[in-house]
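Trainee: Model the structure of this input:
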Amino acid sequence: MSYIKVTENVYAITDGSTVGNVCAFELPTQLLFVDSGMNPKIVESFRSDLEKQTGKKTTTLIITHKHADHVFGNQAFKDCRIISHRDTKQRMIEEKERWTEERLNELKKNAVDSSVYDGFEIIIPKETFETKLTIEDFDIKILVRNTGGHTTGSSFVYYPKAKAIACGDNFFEGVFPWAGDETADPEAWIAAIKEYLALDVEFVIPGHGKVCSKVELQKWLDYLEKAVILIRKMNTQGFSEKDIIKKLNELEYYPPKNEQHKELSLKRWYQVITGRS
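Mentor: Model prediction:
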């Protein structure tokens, strides 16, 4: 595990060792983490190292959305406030029932080091918010806001003084994202990225990939807007789902890691947009 110092008081693991990115904001009297990734042992080490380095205790974990690769390290924060959007907590409760012993054993089997899941627990957020939440520590404010997009519960965490934003999976750097969640909404996603771009941000921490600038956010927004316009236009003209998906695949953007995931994502967008037409 190696973490980077993004800027003053902002740290992150973005090398893929935790699958989903994990970041930490240093405040005047405490540490606040955003997402917990999927490797409890690495996250425990990250937390421990930062606490020793800063001399501050971790008080809070903010969860950006419900997916396993962002919440399966939650047990490293059992003694902290664990906060998410209301919908994220509810869906985690529902999905916890689906994580049977058989599925967890399969997860361990496929892990590079199965020992990282020894004593594994799925920890549900303890606190929730509806629209937004502000965390204050002396003169420092952290803004947490729900936007939807990747999932209904998708939220961002913004550190104004550091000019840093943790986007969760509303932004994947350098790759086509997974966008096929049953609650994914491309129009809410567009609104979310526009909101990020309107903030005073220099450091964009994606849910997956390297820290980057607003330039990459703008590329993602441009692609999303083209995709939604194309779906609407072709649907109005009477084209089939198959024809529309084929045309969407011709739009220029970063390639996916998994072609099937991209196909499912585009189908989800088609369903959402045509369902509103």
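Trainee: okay, CA-based contacts and neighbour counts for the rest of this
Mentor: Will do.
Trainee: any idea which residue sits dead centre in this protein?
Mentor: G168 (2.1 Å; C-alpha atoms, centre = their mean).
Trainee: another one to check against the first:
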Amino acid sequence: MIQYQSEHVTVFQSALYQTTSTVIQTKEMVLIVDPNWLPDEVEAIKQYVNTIKGERDTYLLFTHGDFDHIIGYQAFPDARVIGSSGLHHQSEKEQTLQMIREFDNKHYISRDYPIEFPRVDIVIHKDGQQLRLGDTTMTFYLAPGHTEDGVITVIEPLGIMIAGDYLSNFELPFIYQSAKAYMQTLEKADRIFAAHSIQLLVPGHGQTTADSSEMKRRLDMASDYLNRLCEAVLINNECALDALYKEHAFLSAFTTACHKENVSIIRSEFMGG
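Mentor: Have a look, this model is predicted:
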């Protein structure tokens, strides 16, 4: 379904995990971000892009390489792919593809495009790297922590921030790579807000917002949660850890596993085991 729409931006939201897919159109190009999940959802995005693109070039931006975010890659075979150096050099490509195959097989899903890992045409190597297309400028910031290969993108002059799996309105931090790097990415997000006039924030899961106070609330929420989680792990406060787990939305076996992974990574990074 379409969660948000304006003259230049359309944000689709999957029925699964409230995952977003964003289409941005400017005079010069059409940018598609993380097309996902289900075949009908990907097809709706594809049809919309075909309706609006005309003679404009299409670009496909992946915020990171989690399987749910790359699942629609080959539905757009003519698009130029933008991704981080970490995505380009991803060492677990086959494991990621196997997760897609297992998901599709488990749910009896067939797709009309091949399942492949993105081949990156425009590689983002460093913070502040830019891609200029006419009057449109995309500025990229490496965003490790959730995964090693994350990237946050600011699109100007529209003032759009594509945050990937950060700054959700409901989803607390899931640390798959590094708690320290996650904290640094949140600090970087704060600097991005200061350096750019962000008019619209699009998270990888959850609601798009144009409210600057809501953007700050999300940043503060994630930072506060990580700080309290680290403190609870360091002093081995099981009651606090249990209470922190219960702050997650949609409690399930999935959130249980993510919480345990958060605790395990923090112990490893801050306590050596």
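Trainee: corresponding residue for the residue nearest to the centre of the first structure in the second structure?
Mentor: When the second structure is aligned by TM-score structural alignment, the residue opposite G168 of the first structure is G164.
Trainee: That match reaches T63, doesn't it?
Mentor: Yes. Contact criterion C-alpha atoms under 8 Å: G164 of the second structure and T63 qualify, at 5.1 Å.
Trainee: what is in contact with the two at once?
Mentor: Residues touching both G164 of the second structure and T63 (C-alpha atoms under 8 Å, 6 or more residues apart in numbering) are G150, V151, I152.
Trainee: By how much does the helix or strand hosting the last one deviate from the first structure on average?
Mentor: Okay, so that is I152 of the second structure. Applying DSSP states H and E as the criterion places I152 of the second structure in strand 151-156. Strand 151-156 of the second structure, aligned to the first structure and superposed, deviates on average by 1.6 Å (mean C-alpha distance after the TM-score superposition for the first structure).
Trainee: For the stretch 1-150 of the first structure, which segments count as strands?
Mentor: Residue ranges of the strands in the stretch 1-150 of the first structure, as given by DSSP state E, counting those that start in this stretch, are 4-7, 10-13, 22-26, 31-34, 58-62, 81-85, 127-129, 132-137, 140-146.
Trainee: Which residues outside the fourth one are in contact with it?
Mentor: Just to be clear, that refers to strand 31-34 of the first structure. Contacts of strand 31-34 of the first structure (C-alpha under 8 Å, 6+ apart): 22-26, 51, 56-64, 157, 166.
Trainee: can you rerun that using 6 Å?
Mentor: Outside strand 31-34 of the first structure, the residues that touch it by C-alpha atoms under 6 Å, 6 or more residues apart in numbering are V22, C23, A24, F25, K57, T58, T60, L61, I62.
Trainee: Give the burial count for the residue nearest to the match of G168 of the first structure when sequence neighbours are not counted, as a bare number.
Mentor: In this structure, G164 of the second structure finds its nearest non-sequential neighbour in G204, 4.4 Å apart by C-alpha to C-alpha, 6 or more residues apart in numbering. Residues near G204 of the second structure, counting by other C-alpha atoms under 10 Å, number 26.
Trainee: Now which residue in the first structure aligns to G204 of the second structure?
Mentor: Structural correspondence for G204 of the second structure with respect to the first structure (TM-score structural alignment): G207.
Trainee: cool, E187 of the second structure as well?
Mentor: Residue pairing (TM-score structural alignment): E187 of the second structure is matched to A191 of the first structure.
Trainee: Quick check: nearest residue in space to that match, chain neighbours excluded?
Mentor: Nearest residue to A191 of the first structure in three dimensions, chain neighbours excluded: T147, at 7.7 Å (C-alpha to C-alpha, 6+ apart).
Trainee: The one you found pairs with which position in the second structure?
Mentor: Using TM-score structural alignment, the equivalent of T147 of the first structure in the second structure is A143.
Trainee: Can you get me a residue count around its match?
Mentor: 28.
Trainee: State the distance from it to L200 of the second structure.
Mentor: From A143 of the second structure across to L200 of the second structure, the span is 18 Å (C-alpha to C-alpha, to the nearest Å).
Trainee: Same check on K260 of the second structure?
Mentor: Taking C-alpha to C-alpha as the measure, K260 of the second structure falls 33 Å from L200 of the second structure.
Trainee: One more: I109 of the second structure?
Mentor: 34 Å.
Trainee: more neighbours, those two?
Mentor: Of the pair I109 of the second structure and L200, L200 is the one with more neighbours under other C-alpha under 10 Å, namely 20 against 12.
Trainee: And stretch 206-217 of the first structure, what's buried?
Mentor: By 16 or more other C-alpha atoms under 10 Å, the buried positions in stretch 206-217 of the first structure come out as P206, G207, H208, G209, K210, V211, C212, K214, E216, L217.
Trainee: Give me the neighbour count for the closest residue to the third one other than its chain neighbours.
Mentor: Read it as H208 of the first structure. Nearest non-adjacent residue to H208 of the first structure, counting by C-alpha to C-alpha, 6+ apart: F172, 5.0 Å away. Neighbour count of F172 of the first structure, defined by other C-alpha under 10 Å: 21.
Trainee: residues contacting F172 of the first structure?
Mentor: F172 of the first structure neighbours (C-alpha under 6 Å, 6+ apart): P206, G207, H208.
Trainee: Please repeat the previous calculation with a cut-off of 7 Å.
Mentor: Residues counted as contacts of F172 of the first structure (C-alpha atoms under 7 Å, 6 or more residues apart in numbering) are P206, G207, H208, G209.
Trainee: All the helices of the second structure, in order from the start?
Mentor: Using DSSP state H, the helices of the second structure run over residues 39-52, 67-70, 85-88, 93-106, 179-195, 212-234, 238-245, 253-271.
Trainee: so which of these comes closest to Y17 of the second structure?
Mentor: Nearest to Y17 of the second structure among these is helix 67-70; the distance by C-alpha to C-alpha comes to 9.6 Å.
Trainee: Summarise which helices and strands the closest one is packed against.
Mentor: With contacts defined as 3 or more C-alpha pairs under 7 Å, 6 or more residues apart in numbering; DSSP states H and E, the packing partners of helix 67-70 of the second structure are helix 93-106.
Trainee: buried residues in the helix it packs on?
Mentor: Neighbour counts over helix 93-106 of the second structure (16+ other C-alpha under 10 Å) mark K93, T96, L97, I100, R101 as buried.
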